[in-house]
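Q: Next comes the sequence, and after it the predicted model I'd like to discuss.
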Amino acid sequence: MQGFQEDLYLDTPLSKHLYATYAKDMPIIDYHCHLVAQEIFENEEFEDLGQMWLAHDHYKWRAMRTFGIDEMYITGEASFEEKFYRFAEILPLLIGNPLYIWCALELKRYFGISEPLGADNAKEMYSRTKQMIRENHMTPQWCMETSNVELVCTTEDPTDDLLYHKKLLGKTKTKVLTAFRPDNAMFCERTGFAAYIQKLGSVSSLPVSTFRGLIDALENRLLYFKELGTTVSDDGIPDFTYVAADAKEVEDIYQKALGNQDLSKHEIDAYRTAFLLAMGRLYHRHGFVMQLHVGTYLDANTTRVAAIGQSTGFDCTDDATKVKSIGFLLDTLTSEGVLPKTILYPLDGTNIENYAVLAAGFCDGDAKAKVQLGAPWWFNDQVYGLERQFAAAGNLYPLSLSVGMLTDSRSFLSYPRHELYRRLLCRFLAQVVERGEYFSGESYLKRIIEDVCYRNVKEYFGF
């Protein structure tokens, strides 16, 4: 059995031609990720492939748990070498899982290794890759430059001082921006909400004793982020139902939340609605793109989250948020004339076509692709999810207007996910041509591929 093949997913002469000629060498703009700016700035050489793969990657952690591997070898105190060996044991068994292809691409692109990794050659692979890390001085910045990454947007809370983003300005080949993520000010039902609001007030030097004061403080921080060049926001929307409420009701709910009082489902939804509307107005006023990540089911395994922490592989997908609720949100902002550019990311893959139709319904002359369907993300950023979006959603919203792929990753080796996307995009386009469904010529195919891979995202975000 052969190892990694360069024709992966490129199964016709046309698909190979399109990928090699137009997609392969386009720069990467990774407009949504969870890399740590401090790690980019400090730029320390990686210890080994175990660290590169397993220090932050909850995809791999989740897979290892399914095989019954002890947590000590996942997020515990075992060395990265030991963790690498345990992951190597299960990798050959991940047939059909995106982790298998991602790892194969990462071994090939960063280490030039084509053969598969498994328990039988794990020690040899470990030594070999560790030597290459030393010889090539592999660091976070090395990974980004090697992958031809032009720009990344990390994700930070409004209270972040962005110290390392400031230190990175003009210092790296890859431009490092941030995204404004105000979720902690939206989750009014959480135990730490009141303490967080006080922190926000302190950082912004503004009173936050009222809901209006809260929004003013967030605007203050939004402008602070904007000073560093960002035009990107991220809002997570789990379990949301649109509930219109007047200013007094919203204020009463806010005061209850500050007092750590229990809130009803109706009150939580009313607050979230008011909050998202207020943020949408701010994004429009200050030229930010509003990215709505819809359908997360956070901290499903509360026991393990309590023991290990959040964002460690215990989040899931959910269908509780109805398309109509997001539609009401967009419609209210539209009726006020303040709908910003918006990208919708439904995590529930069964609803992806409905969101494509919804997005098209709110486009107008203000901007090209003003509201659009985002790349398949998180649990959908694999071959099936990507093909589903190309084939199904593409019938309902022009694929040629897409801002392309993102990594949504904490790993510096995750950029081959852009390569995977580009390969599948070229295969899809070639299939459409070969079925006789497209005959406008190669010059248009070139434009579409280069737009989706690179130009659209630069224009849309104003990078």
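A: The structure has been received and is ready for your questions.
Q: From here on, just use CA atoms for contacts and neighbour counts.
A: OK.
Q: can you map out the helices along the stretch 101-250 of the chain?
A: Listed from the start of the chain, the stretch 101-250 of the chain has helices (DSSP state H, counting those that start in this stretch) covering 122-136, 140-146, 163-168, 183-186, 193-204, 211-227, 247-258.
Q: cool, the stretch 301-450 of the chain as well?
A: Taking DSSP H, counting those that start in this stretch as the test, the helices found in the stretch 301-450 of the chain are 302-308, 323-335, 352-360, 383-391, 416-434, 442-450.
Q: closest one to residue 121 among those helices?
A: Evaluated with Cα to Cα, the helices of the stretch 301-450 of the chain place helix 416-434 nearest to residue 121, the distance being 23.1 Å.
Q: buried stuff in the closest one?
A: Under the neighbour-count criterion of 16 or more other Cα atoms under 10 Å, helix 416-434 has 416-431, 433 buried.
Q: go on, stretch 434-443?
A: Across stretch 434-443, burial judged by 16+ other Cα under 10 Å covers no residue at all.
Q: What lies in contact with that stretch?
A: Counting by Cα atoms under 8 Å, 6 or more residues apart in numbering, stretch 434-443 makes contact with 432, 433, all of which sit outside it.
Q: Next up, a structure to set beside the first:
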Amino acid sequence: MAKVFLDENFLLQTKTAEILYHEYAKDMPIIDYHNHLPPDQILNDINFNNLSHAWLHGDHYKWRAMRANGVNEAYCTGDKTDFEKFEKWAETVPNTMRNPLYHWSHLELKGYFGISEILNASSGKKIYEDASAKLSTKDYTVRNLLKMMNVKTVCTTDDPLDSLEHHIAYHKELTQNPKNTEVAMLPAFRPDKFILIDNPNFASYLQKLSTIVGFEIKDYASLQKALKSRADFFAANGAKVSDHGLEEIYADDFTEEQADTILKKVLSGQTITNTEASLFKSAILHFLGTMYSELGWIQQFHLGALRNNNKRAMRLLGPDTGWDSIGDWSQAKALSKFLGKLDEFDQLSKTIIYNLNPADNELMATMIGNFNDGSVAGKVQWGSGWWFLDQKDGMEKQINTLSNMGLLSRFVGMLTDSRSFLSFPRHEYFRRILCNIYGNDIENGELPNDLPFIGKTIQNICYNNAKEYFGF
């Protein structure tokens, strides 16, 4: 007999997996240590206008699926009404079967709104109305959506140019109310625009940074000083994490004099070569790594995305609208050299590396072992499957590869990497997959039937490891 879709034992194939999930994993809190949630919306505790506003605004995953289903751009990023856009999404959903969007969408409807009905063109209107009605109430503000999923901490992704005014105001609000049990919101430092010197806007970014720090950035030394000033400001306002979204790690041999010469060429309006650009990126990335070590921060590197492939769409719609894919850079040598140079002088902070190309799974799983020096359990981590890989197959491969080549027990677990406040059932998805893997191994006799020990291991992966690793 076929199992019921999305019942309480969804993705759990054995009785042991069911026990592990329901008795150990299900109720663990969430630390979402990397996402793109808007801090102002958390501060202002907004309500969404409707389900389309919460679900479709800015969600390039859904836009890609709609485009593939033949939906006109007007219903994705265009000027159609929210309900018209939702209708097209509802028509698309049945065609997403076996895409993670099908599972995520129904997990979100069930988890937040108690809606178990299958979403399609026929059910779309009622689901839209029921969910939208709830979203308008005080129980469905964004803070309550986070608390609904037992989220304890979120780390947003923030530009060094950011004033952090929303973080500062939010922290002040929480500290003034000692009985408050709200979600902690911390900033994360994302300085990529000051690494990518070949970006046409690089000089204008430096000018903005100069204005904020109050002195002219005229050479490499003053750029370092400015970035350190901003990092200190972030640290003073709760930051413990940095993040980078790069195609690859840059680790060319360099001198600071060379980096200075290259930067001055750009500041004077001259063109630099690809070799010069790579050298500068290598220099500033190493500097940032040493700075993170001094601050005691965790550094994160998301590697391998080939962004903005469709130039026409980039021109018309801008970045982050769903035209990115997996890239195929050679990652091993530069990553080894970058981490090794920091480690050589004991300047390698806790590090999490994420890869977008699944061909690099074993590479990443073995690379982290080169720099786990015994000072901290799981000091260098291979991060969870992300973006195109945060689906069932991608998570299973990441879990199995890490198990084979490292210590899954020390893994800091899942994150959303999302702009959506409705994306937190991805943690549930991960936890069900994790428990199913352990459950299958126990029932196959590949692991001992020691549920208290394995259950504790699962709880560590779901929450405790991250809590200890990040110090939240």
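A: Received the coordinates, thanks. These numbers come from a predicted model, not from an experiment.
Q: Kindly provide the TM-score of these chains.
A: Once superposed, chain against chain, the TM-score is 0.97 (TM-score structural alignment, normalised by the length of structure 1); 463 aligned residues with a Cα RMSD of 1.5 Å.
Q: Point to the residue nearest the middle of structure 2.
A: Relative to the mean C-alpha position of structure 2, the nearest C-alpha, by Cα atoms, centre = their mean, is the one of residue 417, at 2.5 Å.
Q: Now which residue in structure 1 aligns to it?
A: Under the alignment by TM-score structural alignment, residue 417 of structure 2 pairs with residue 408 in structure 1.
Q: now swap in residue 393 of structure 2 and tell me
A: Residue mapping for residue 393 of structure 2 onto structure 1 gives residue 384, with TM-score structural alignment as the criterion.
Q: ok so, going back, so the residue nearest to the centre of structure 2 sits against residue 59, correct?
A: No. Using Cα atoms under 8 Å, residue 417 of structure 2 makes no contact with residue 59, being 11.8 Å away.
Q: Helix or strand: which one has residue 281 of structure 2?
A: Here residue 281 of structure 2 sits within helix 274-295, counting by DSSP states H and E.
Q: The match of residue 417 of structure 2 against residue 378, yeah?
A: Yes. A contact is recorded between residue 408 of structure 1 and residue 378 when judged using Cα under 8 Å, the distance being 6.8 Å.
Q: OK, contacts around residue 154 of structure 2?
A: Under the criterion of Cα under 8 Å, 6+ apart, the neighbours of residue 154 of structure 2 are 31, 32, 33, 34, 35, 183, 184, 185, 186.
Q: who wins for neighbours among the residues you listed?
A: Looking at these with neighbours defined as other Cα atoms under 10 Å, the largest count falls to residue 31 at 28 neighbours.
Q: element containing that residue, please.
A: Using DSSP H and E, residue 31 of structure 2 sits within strand 30-32.
Q: Would you indicate which residues of the helix or strand just after that strand are buried?
A: Beyond strand 30-32 of structure 2 on the C-terminal side, the first helix or strand identified by DSSP H and E is helix 39-44. Taking 16+ other Cα under 10 Å as the neighbour-count basis, helix 39-44 of structure 2 is seen to contain the buried residues 39, 41, 42, 43.
Q: any chance of those in JSON lines, plus distance to residue 125 of structure 2?
A: Rendered in JSON lines, the data for these read as follows (distance: Cα to Cα, whole Å):
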{"residue": "39", "distance to residue 125 of structure 2": "31"}
{"residue": "41", "distance to residue 125 of structure 2": "27"}
{"residue": "42", "distance to residue 125 of structure 2": "28"}
{"residue": "43", "distance to residue 125 of structure 2": "31"}
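Q: count of residues packed around the residue lying closest to residue 218 of structure 1 once chain neighbours are set aside?
A: Leaving aside its sequence neighbours, residue 218 of structure 1 sits nearest to residue 158 (Cα to Cα, 6 or more residues apart in numbering; 7.0 Å). Applying other Cα under 10 Å, we find 25 other residues in the vicinity of residue 158 of structure 1.
Q: next one: residue 192 of structure 1
A: Using other Cα under 10 Å, residue 192 of structure 1 has 14 neighbouring residues.
Q: counterpart of it in structure 2?
A: In structure 2, the residue matched to residue 192 of structure 1 (TM-score structural alignment) is residue 201.
Q: matching residues in structure 1 for stretch 219-234 of structure 2?
A: Under TM-score structural alignment, the counterpart of stretch 219-234 of structure 2 in structure 1 spans residues 210-225.
Q: Give me the buried positions along that stretch.
A: Applying a neighbour-count criterion of 16+ other Cα under 10 Å, one finds 211, 214, 215, 216, 217, 218, 219, 220, 221, 222, 224, 225 buried in stretch 210-225 of structure 1.
Q: which residues sit against it?
A: 158-159, 178-180, 182, 197, 200-201, 204-208, 250-251, 254-255, 278-279, 282, 286.
Q: at 7 Å instead, please
A: Surrounding stretch 210-225 of structure 1, the residues in contact under the criterion Cα atoms under 7 Å, 6 or more residues apart in numbering are 158, 180, 201, 204, 206, 207, 208, 251, 254, 282.
Q: Go through those and give me the one with the most neighbours.
A: Each of these was scored for neighbours by other Cα under 10 Å, and residue 180 scores highest at 28 neighbours.
Q: so what corresponds to that residue in structure 2?
A: The criterion is TM-score structural alignment: under it, residue 180 of structure 1 has residue 189 as its aligned partner in structure 2.
Q: again with residue 425 of structure 1
A: For residue 425 of structure 1, the aligned residue in structure 2 is residue 434 (criterion: TM-score structural alignment).
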